[in-house]
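Participant: Quick check, what structure comes out for this input:
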Amino acid sequence: REHSMRTLNSVLALMAGLTLGVPATAFADSDRSLLQRAGIEHVLLISVDGLHALDVTRYVDSHPHSALAQLSRHGVTYSNANTPFNSDSFPGLLALVTGGSPVSHDVFYDVSYDRTLYDPANVTCSGPAGNTIVYDESIDLYVTDPATGLAVSRNVINPTRLPRGRDASGQCGPVFPHSLLKTNTIFEVVKAGGGRTAWADKHPAYDLVNGPSGKGVDDLYTPEITNVGGLDATVSVVCTVENDALKVKGILNEIHGKTHDGSASVGIPTVFGMNFQAVSVGQKLAADNATPNCNRADGDALRGLPGGYTDGSGTPTRVLGYGLDKTDAALGAMIDALQEAGIYESTLFVVSAKHGQSPLNPARVNKPGHFADLVATLPDAATDPAGIAIASAANCASGPCGLVQDDDVALVWLQDQSQTQAVADYLNKNAKALFIENVLAGPTLKLRLNDPALDSRTPDLFVEPQYGVIYTGSTKKNAEHGGISFGDTNVALMVS
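Facilitator: Here you go, the predicted structure:
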């Protein structure tokens, strides 16, 4: 038992970056020998985005013959694993593949801000630096489907959509997602040791996992889930499952030693994996396929039904239950493939989540509007310098004028950082009207993150809302992630 736990902790300290009470030290030769003695030759890392520790407990108890139950019986389930501060997709995934947090890798959100970069249109990197940096579905290269007239991603990045920056030689060029990282990844470590790597995720922007070298993943597969001007699979848990299935097929091919598309035999990766979106989408949807845009017979019975939970105890709705069941079935297919390939016993199977979702209790959902819009309703917002500073950051289209990013948290980058304390005081004074639980700025923020005065990407203010508050006016979703609540951060972690 002790030997087994030491082996697990060695791997997780390297890969997970989760709060397990073990130091995130470098992977030493002694750690490697432990893995060799345990007979571990491959690691299959799965992120079921949104999956709470509570979801695992409930599902295993109610589905004793499920894949999750099988993995639980043959491994260790951690009930108190937590994502780092903050719990969005980018930092959550980087926790798994770097062992770090925004303090080390310096990545906060797929849409954030950097005081040293420039707008994509500023091809000469001229003028004052500072700009919003966008790494979501909008940076894809799109073509028009002649049959439907809809936009379809080619599942690659369009460099003209990327922020610009100067490289080490002073040349101005596009900044790819992988260039953001200030730490290496497990994929780069494995490649340096002669191993093969593979990963699948929801947007081409997950080039991120390649790490600073840009070459960490041998086989990166990123079928776009949200086509701008085309099919958005996330309007429906059924269409989301279809997108997940593309990645699952890739994993099954890789288990059998092929590339994700099955076109070549290249050997089984040393470290590989993917993310699932069906649970996350099933948690968030206020009404499944409400538009409807996902015309699938399988989805007729779910159309218009709410996602999430029916109560504060984690009982899933039919929509979320569908996502959980389909994800579990896919995990079962992976187990079967590992057994068929004869590598089940030599593969460490890790199931975790980039993030949770909040609120779990549907009775606590409160969507008062976007954070900056709420600030704008304050009586003195148009005259108080702090209110004006928030409005300026929120309305900044491009250039060094700041950003307000919100979900179930609000991150604020100010144009004038000397106003930080005044803005924090203003927000605290109006905390009730703004549904604020806590404002981190100055010394309190530096206890958790890097100093914004010294780090170009750290926000000046981190606003934690009251539990259940989502800073949005959207009627499409009843839960979000990105914050630091228990629902956001207490995620699944199974090692089998």
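Participant: C-alpha only now, for contacts and for neighbours.
Facilitator: Noted.
Participant: check contacts around the nearest residue to Ile139 once chain neighbours are set aside.
Facilitator: Excluding the flanking residues, the one nearest Ile139 by C-alpha to C-alpha, 6 or more residues apart in numbering is Arg161, at 5.2 Å. Applying C-alpha atoms under 8 Å, 6 or more residues apart in numbering to Arg161 gives the contacts Pro120, Ser138, Ile139, Asp140.
Participant: I'd like the residues you listed written out as TSV, with distance to Phe187 and neighbour count added.
Facilitator: Converted to TSV, those look like this (distance: C-alpha to C-alpha, whole Å; neighbours: other C-alpha atoms under 10 Å):
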residue	distance to Phe187	neighbour count
Pro120	29	23
Ser138	26	20
Ile139	24	22
Asp140	23	25
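Participant: For the stretch 51-200 of the chain, just list every one of the strands.
Facilitator: Using DSSP state E, counting those that start in this stretch, the strands of the stretch 51-200 of the chain run over residues 76-77, 111-114, 131-134, 140-144, 151-157, 164-166, 172-174, 197-200.
Participant: Nearest to His481, out of the ones you listed?
Facilitator: Set against His481 and scored by C-alpha to C-alpha, those come closest in strand 111-114, at 13.9 Å.
Participant: Just the buried residues of the closest one, please?
Facilitator: For strand 111-114, the neighbour count (16 or more other C-alpha atoms under 10 Å) marks Ser112, Tyr113, Asp114 as buried.
Participant: list the contacts for the closest residue in space to the last one that isn't next to it in sequence?
Facilitator: This points to Asp114. Among residues not flanking Asp114 along the chain, Arg457 sits closest, at 4.7 Å (C-alpha to C-alpha, 6+ apart). Arg457 is in contact with Asp106, Val107, Phe108, Ser112, Tyr113, Asp114, Arg115, counting by C-alpha under 8 Å, 6+ apart.
Participant: And the residue nearest the centre of the protein?
Facilitator: The residue lying closest to the centre of the chain (C-alpha atoms, centre = their mean) is Ser89, at 1.1 Å.
Participant: For the comparison step, fold the sequence that follows:
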Amino acid sequence: MGGATSECHQKSAFVSASLTCHGRQSMKVLTRVLTGTTLVTGLFSLVMQSTPAFAANTVQHVLLVSIDGFHAVDLEICVAKGTCPNLEKLTDHGFTYTNASTTKPSDSFPGLLAQITGGTSKSTGVFYDDSYDRKLFAPLCASGPGDEVNLAENTEFNLHSIDGGKSSSLTGLNAGVAIDPNNLPSQKVSGICTPLWPHNFIRTNTVFGVLHKHGFRTAWSDKHPAYDIINGNDPDTQPVNGPGTNVDDFFAPEINSDLSAANISLIHSVGLSSTAPDPTPISGDDFTKTLDGVEWYDGIKVQATLNQINGLDHTGKIGLGTPRLFGMNFQSVSVGQKLKGDGYVDPVATPSAGLANAIKFVDKSIGQMIDALNKRGLAERTVVIVSAKHGQSPIDVSKRKALDDGMVIKGPIGANFAFDIGDDAVLIWLKDNTGGKTAGAVAALNGFAGDTGIGEWLSGPLLKLSYQDPAKDSRTPDIIGIAKIGTIYTGGSKIAEHGGFNEDDTHVALLVAHPDLKERSIDTAVATTQIAPTILKVLGLEPQELEAVRLEDTQVLPGLFRERD
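Facilitator: You can find the predicted model right below:
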């Protein structure tokens, strides 16, 4: 991970240091191709028994990087083709988990919460950033109980402005100040209507709360101020009616704000900058509508992360010291997968020029972070974890089929329909789920004359195998539709989506790197929920301090700690 030493002189688990660069690269590709065979499985078992991992007590920092949409195959291809040299350097001193899965549903909220709680929707109670709760009310208790819970740009004072309507969300240490409590879902406490903040909506604590309790500083950058949810449910220390405070430096410029000259100027006027060139403003679009726009947007967060590595706050103006846990979310790859004319050019995940550019940008950004760690002398004391909240489906864009969920889901259910969220899966809540009404709704969907886009319906006992009982839990959907590969519920032009249960949605990249680690590719099935307990153990804390870890018996990632080898 960094340094001027050529990777040809680094000794790996299987490759002799005397091999040439060309020989090493060929062996790398061959090893990845063979992963999963009996021969390689046996070799990996031998290496895991004989090769020590890093000494955890030397690590003082964890840099967590989440790349929306980044599949395991995206990492494999770019390393094999040499188009992501900085990620490749991390694999030279890292464990690549080739069979990692994110949550089901694979939405951004549960996907990130998995990495920082150690749990799935079953524990966190969070199924999507736009969901439903049978006990909650609309903002200001305008309707309910039983209402939509939408925690995205809609919660802000001004969703058109990159600062959410509050300039202090960019210049201060808590982007949550851009959340207007009048836009939040509501609950009634002793008969009084009160807003429910995102950090109180989640049902469990997070790594940020655990670290805060131990006096460690943390930081995170993401796409909406509503990511206040990452502070976690911590009623003893967190505000009831105000932004959470477990994350010491929370930065979240609004990605769905206008791609306007005013927003670009606003970033410059408050003293912030991006590592990417200013994009061309486009009236009526937001930062997800062009690759130049989203790379500039992501570059703001990259610069914030570089400032934090250098011991400053995200603005680069206040000296606070490098956080113990910090990192950011990238949107560029996800946008490159969705935009019409970009995505993948064939069924085997060859990226288009636009998507390749987005991956190159992310790789360059990660390289800047690694360089900054090296210059600060922090590389030996930092574990870098790279993964994704979700994948994107379909990779084979010829399978894309766009449907209107209002017509093919809401329509067949009729009057008992309460709410659904459909991207490339469908989560359905009913007004009344008693007395066989759920089975009746499934029968109506199966009897629909048209194409619902669904290959399998989960309800009743099938649904309760993975989630809480919707008859008893206010958050759990009554019905989940697992879509046929290629189904997207949209009226727009996007060519891929996430949130679903298919391979393209859930099979994500996962890489853990540190200079002491020797290159290893592990094909054991793992989950991104295992990142959270691994973070705590790396930093010398007890994973069992995470409530979801206890509830779901989540283990640390295999192979990283000596006592588990």
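Participant: Can you pull the TM-score for these?
Facilitator: The pair, once superposed, lands on a TM-score of 0.80 when counted by TM-score structural alignment, normalised by the length of structure 1; 417 aligned residues with a C-alpha RMSD of 2.2 Å.
Participant: circling back to that earlier point, save the buried residues of strand 111-114 of structure 1 as CSV, and put in distance to Glu41 of structure 1 too.
Facilitator: Compiled in CSV, the buried residues of strand 111-114 of structure 1 are given as follows (distance: C-alpha to C-alpha, whole Å):
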residue, distance to Glu41 of structure 1
Ser112, 38
Tyr113, 40
Asp114, 39
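Participant: between those residues, which is closest to Pro316 of structure 1?
Facilitator: Once C-alpha to C-alpha is applied, the member of the buried residues of strand 111-114 of structure 1 that ends up nearest Pro316 of structure 1 is Ser112, at 32.1 Å.
Participant: gap between that closest one and Thr458 of structure 1?
Facilitator: Applying C-alpha to C-alpha, to the nearest Å, the value for Ser112 of structure 1 to Thr458 of structure 1 is 9 Å.
Participant: Let me see the ranges of the helices in the stretch 201-350 of structure 1.
Facilitator: Listed in chain order, the helices of the stretch 201-350 of structure 1 (DSSP state H, counting those that start in this stretch) span 237-255, 278-284, 318-340.
Participant: just those: most buried one?
Facilitator: Sort the helices of the stretch 201-350 of structure 1 by mean neighbour count, taking mean count of other C-alpha atoms under 10 Å, and helix 278-284 sits at the top with a mean of 30.
Participant: so where is that helix in structure 2?
Facilitator: On structure 2, the counterpart of helix 278-284 of structure 1 by TM-score structural alignment is residues 332-338.
Participant: once aligned to structure 1, how far is that stretch on average?
Facilitator: When structure 1 is overlaid, stretch 332-338 of structure 2 sits 0.3 Å from its aligned residues on average, using mean C-alpha distance after the TM-score superposition for structure 1.
Participant: any idea which helix or strand carries the residue in structure 2 that Ala422 of structure 1 lines up against?
Facilitator: Using TM-score structural alignment, the equivalent of Ala422 of structure 1 in structure 2 is Gly440. Following DSSP states H and E, one finds Gly440 of structure 2 within helix 437-446.
Participant: following that helix, which helix or strand comes up?
Facilitator: Following helix 437-446 of structure 2 in sequence, per DSSP H and E, is strand 454-458.
Participant: residue in structure 2 matching Leu252 of structure 1?
Facilitator: Aligning on TM-score structural alignment places Leu252 of structure 1 opposite Leu306 in structure 2.
Participant: What sits closest to that match if chain neighbours are left out?
Facilitator: Met369 (6.0 Å).
Participant: To which residue of structure 1 is that neighbour aligned?
Facilitator: Per TM-score structural alignment, Met369 of structure 2 is aligned with Met334.
Participant: Thought Leu252 was touching its match, still the case?
Facilitator: Yes: using C-alpha atoms under 8 Å, Met334 of structure 1 is in contact with Leu252, at 6.3 Å.
Participant: joint contacts of those two?
Facilitator: Counting by C-alpha under 8 Å, 6+ apart, Met334 of structure 1 and Leu252 have no contacts in common.
Participant: wait, doesn't Asp107 of structure 2 sit right on Gly499?
Facilitator: Yes: between Asp107 of structure 2 and Gly499 a contact is recorded at 4.2 Å, counting by C-alpha under 8 Å.
Participant: what is in contact with these two at once?
Facilitator: Contacts common to Asp107 of structure 2 and Gly499, judged by C-alpha under 8 Å, 6+ apart, are His390.
Participant: out of those two, which sits in the busier spot?
Facilitator: Gly499 (30 against 27; other C-alpha atoms under 10 Å).
Participant: What distance do you get for the more buried one to Leu427 of structure 2?
Facilitator: With the distance defined as C-alpha to C-alpha, Gly499 of structure 2 ends up 10 Å from Leu427 of structure 2.
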